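Colleague: below are the sequence and a predicted model; questions follow.
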Amino acid sequence: MRLEPTAPYRSVQGALRVLETVARHTGGIGDAGLARETGLGPERLAALLRMLVRESYVERLADGAYVTGEALAGLGAARGHERALRDQLQRTLDRLRDSVGAAVYLTRYVDGEVTVTQYADGPATPKVNEWVDFRVSAHATAAGKSLLTQLDHQGRRDHLARHRPARLTSHTITSDKLLLSRLEAQPPTVPVLDLQEYAVGTVCAAVPITAGASVGSLALSLPVEHAHRLREAAETLNRNAAPVLLSLAI
């Protein structure tokens, strides 16, 4: 299940170049002008513009020119930025839930603790029953392990010293040594998995979402009877992580 972790980050870099260019042209700028000023190839530029229009960062006028959109104005405002960011992320997570056909979660590592900041679920995509507080079960969840892989070795040891790995299911790793070894060996090109380690009947996958100094992850959960979909869902999650990263970067 090898993924390309740089793809979402490359998309965000390109998207920011497009947004900066569009913002400079208050009267609008067309495809040819954007290609010339950003230096992006036609296929990549077209894909970025589709994403930016879908996320309401840019708007396409009747004459084909692009101008800044409602979402960018909201995130750029001095007042109400946090509310605008939360609303924008929720719309993105809702679309991502529908794309992957699973409940999705945005988590962050804040002040030494795992925090689920937002999630999107639905009748056909139920979220995980938090039967054990996620703050004390990072060792067993895909999201938690994804966050821990982004810390340095001492940061991981510190977390495990504060939250001793408890056995939640027969699949849970409780050995500090084994867990640290697994985290150390986790390739950034492979999503972190939870195969019924947190809860019997549930499988999860997570990919890193890090903007600046903020450590985060984007995760999904599926009932175990849908475990055959986990690879495809994880790939879709990774491919579509760029809008989440972009919202956090603006």
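Modeller: Perfect, I can see it now.

Colleague: only C-alpha atoms from now on, for both contacts and neighbour counts.
Modeller: Will do.

Colleague: now the strands for the chain?
Modeller: Per DSSP state E, the chain carries strands over the ranges 58-60, 66-68, 103-110, 113-120, 192-195, 202-208, 216-223.

Colleague: for the second one, packing partners?
Modeller: In terms of contacts (3 or more C-alpha pairs under 8 Å, 6 or more residues apart in numbering; DSSP states H and E), strand 66-68 is packed against helix 6-24, strand 58-60.

Colleague: closest to Arg95 out of the ones you listed?
Modeller: helix 6-24 (16.4 Å; C-alpha to C-alpha).

Colleague: below is an additional structure, to be compared with the one above:
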Amino acid sequence: MGDRTGPTLSSVQQALRLMEAAGAHEDGAPAPQLAREAGLPRDSALHLLRALTQDGYLRELDDGVFVLGDKLYSSHQDVDGHGLLDRVRPVLASLRDEVASAAYLTFYEEGEIRIAEIVDSPKAPRVDLWVGFKDAGHATALGKCVLRELDREARAEYFSRHTLADLTPRTITHREELVRQLDSAPPAPVVMDREEYALGTVCVAVPVYGGSQMGSLGVSFRSDRMYRTGDLHRRVLAAADRVTRGLWLAD
């Protein structure tokens, strides 16, 4: 009787193993690590990774790691995007617990800045949204963060449809002054509002990106609380990076 060899994995099985390995790493993993975890030769893994990336099942980030791609992820989302929010909500919860402040996520959609998620707790209550966010983008760090990222044309179009309502004595109500503040902000992407939406509340926000969409991630806290600014900014920026990695919105 001749020698027998064990069954070999088909290319489909190999691809599934690579996707399972990539899906096990929230922040992605490089090709050699995925090959080891999938039990595949490195050359075979590289060939499949390129094919899966080209087809949209995986995505290669700038630092060379692979994460699950738009096509695979979008097939598991419902029309309201709950799958997406389920994926990024733990990041917001972790940020909330780290800084003891409510965490917020917004998206810029069809010319409007909309709140997608708020994660709070009894120890980290959300700000009272006494004015609809659609009409208060100019008065919040979350909204100003988005406005700062827009090009001149998109920003002008937004202002043409929104009045800069006077919400508190600190609210910026003159378009020229707001634009000057946005354009003169430091290079770091951190934006703040200091009691501009609600007296007694401060908010810090940074931009997040996903496919063709962008938005902002931020936290709010009482103005009488003291923070080490550098540490707070670092934590919010780190959370925004994790959210950006998890946003697989179709273009």
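Modeller: All right, it came through fine. As the structure is a prediction and not an experimental result, all values here were calculated from the model.

Colleague: and the strands of the first structure as TSV, adding distance to Gln154 of the first structure?
Modeller: Formatted as TSV, the strands of the first structure follow (distance: least, C-alpha to C-alpha, whole Å):
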stretch	distance to Gln154 of the first structure
strand 58-60	43
strand 66-68	44
strand 103-110	15
strand 113-120	15
strand 192-195	20
strand 202-208	19
strand 216-223	18
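
Colleague: in a markdown table: these, plus distance to Leu85 of the first structure and mean neighbour count.
Modeller: As requested, the strands of the first structure are arranged in a markdown table below (distance: least, C-alpha to C-alpha, whole Å; neighbours: other C-alpha atoms under 10 Å):
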| stretch | distance to Leu85 of the first structure | mean neighbour count |
| --- | --- | --- |
| strand 58-60 | 16 | 21 |
| strand 66-68 | 16 | 24 |
| strand 103-110 | 13 | 22 |
| strand 113-120 | 11 | 18 |
| strand 192-195 | 26 | 24 |
| strand 202-208 | 19 | 26 |
| strand 216-223 | 15 | 26 |
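
Colleague: out of these, which gets nearest to Ala7 of the first structure?
Modeller: Short answer: strand 202-208, nearest of these by C-alpha to C-alpha, at 12.0 Å.

Colleague: quick one: the closest one to the second structure mean distance?
Modeller: Its aligned residues in the second structure lie a mean 0.5 Å from strand 202-208 of the first structure after superposition (mean C-alpha distance after the TM-score superposition for the first structure).

Colleague: just the residues contacting that strand, thanks.
Modeller: Residues from elsewhere that reach strand 202-208 of the first structure (C-alpha atoms under 8 Å, 6 or more residues apart in numbering): 128, 141-143, 146-147, 150, 191-196, 215-224, 227, 230, 234, 237-238.

Colleague: okay, the angle between that strand and strand 103-110?
Modeller: 50 degrees (axes from the mean of the first three to the mean of the last three C-alpha atoms, to 10 degrees).

Colleague: next, the angle strand 216-223 makes with strand 202-208 of the first structure.
Modeller: 160 degrees.

Colleague: which ones are touching the nearest residue to Leu237 of the first structure once chain neighbours are set aside?
Modeller: Spatial nearest neighbour of Leu237 of the first structure, chain neighbours left out: Val100 (6.7 Å); criterion: C-alpha to C-alpha, 6 or more residues apart in numbering. Going by C-alpha under 8 Å, 6+ apart, Val100 of the first structure touches Ala233, Thr236, Leu237.

Colleague: out of the strands of the first structure, which is closest to Arg157 of the first structure?
Modeller: Comparing these by C-alpha to C-alpha, strand 113-120 comes nearest, at 13.3 Å.
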